[in-house]
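[1] my questions concern the predicted model and sequence given below.
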Amino acid sequence: MSAIIDNKADHRFELEVEGHIATEHYKRDGNVITFEHTDVPKELGGKGVGSKLVQGALDQVRTAGLKVIPQCPFVKAWIEKHADYQDLVAR
């Protein structure tokens, strides 16, 4: 697996694995980033790629001092399972 890239031009985080790209689409408004949709190619399903992508994206969000709106059900569920990331959720 490669590093998670913030492709600002396309408003998505990207993770390349085995020649496929998993993406986390977002929109940003000031210091709040809304994760809208996670897309993991079927070839990568069941390999933990989505979780790695979300964690890496959230780590970058934390470093940037942003807050998150987890509109995407996958991101919302991931944050609920990982208490150490719940402080990133915009209230």
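    Ah, there it is.
[2] hey, let's count contacts and neighbours off CA atoms from now on
    OK.
[3] which strand in the chain runs the most residues?
    The longest strand of the chain (DSSP state E) is strand 20-29.
[4] so what secondary structure elements neighbour the helix or strand that that strand is followed by?
    Of the helices and strands lying after strand 20-29 in sequence (DSSP states H and E), the nearest is strand 32-39. Packing partners of strand 32-39 (3 or more Cα pairs under 8 Å, 6 or more residues apart in numbering; DSSP states H and E): strand 20-29, strand 67-70, helix 73-81.
[5] hold the first one in mind and look at this next one:
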Amino acid sequence: MEQDACIHLNAISELKTATKHVCEECVKLGDVWVHLRTCQECGVTLCCDDSKNKHATAHFHTTSHPVISSAEPNERWLWCYKDEAFVTY
């Protein structure tokens, strides 16, 4: 995964994948989600920005964990919040 402009994407050597395909934070609230994203630093899987609660972005703002991946089947990409960089793999 080579992304010259982003040290955070370049630092990913082994992808973390979703262990459950749910947003635990939405489950706690009794809400639903649109798509799921997995934090590449801690491995938590949360809902995307198309979802009402935007838990993945909230996680970034709380923790500063910069990179997420799609947890959706057949989607193979990473996004860095800090550098607003995107890469497919």
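    Received, thanks. Quantities reported herein were computed from a predicted structural model and do not represent experimental measurements.
[6] quick TM-score on the pair, please.
    After superposition, the two chains reach a TM-score (TM-score structural alignment, normalised by the length of the second structure) of 0.31; 60 aligned residues with a Cα RMSD of 5.1 Å.
[7] returning to what we had before: switch the helices and strands packed on strand 32-39 of the first structure over to CSV; also include mean neighbour count and distance to Asp6 of the first structure.
    Output for those, formatted as CSV (neighbours: other Cα atoms under 10 Å; distance: least, Cα to Cα, whole Å):
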stretch, mean neighbour count, distance to Asp6 of the first structure
strand 20-29, 18, 9
strand 67-70, 21, 15
helix 73-81, 16, 16
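[8] adding distance to Gln55 of the first structure, write those out as JSON lines.
    Below are those laid out as JSON lines (distance: least, Cα to Cα, whole Å):
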{"stretch": "strand 20-29", "distance to Gln55 of the first structure": "11"}
{"stretch": "strand 67-70", "distance to Gln55 of the first structure": "12"}
{"stretch": "helix 73-81", "distance to Gln55 of the first structure": "9"}
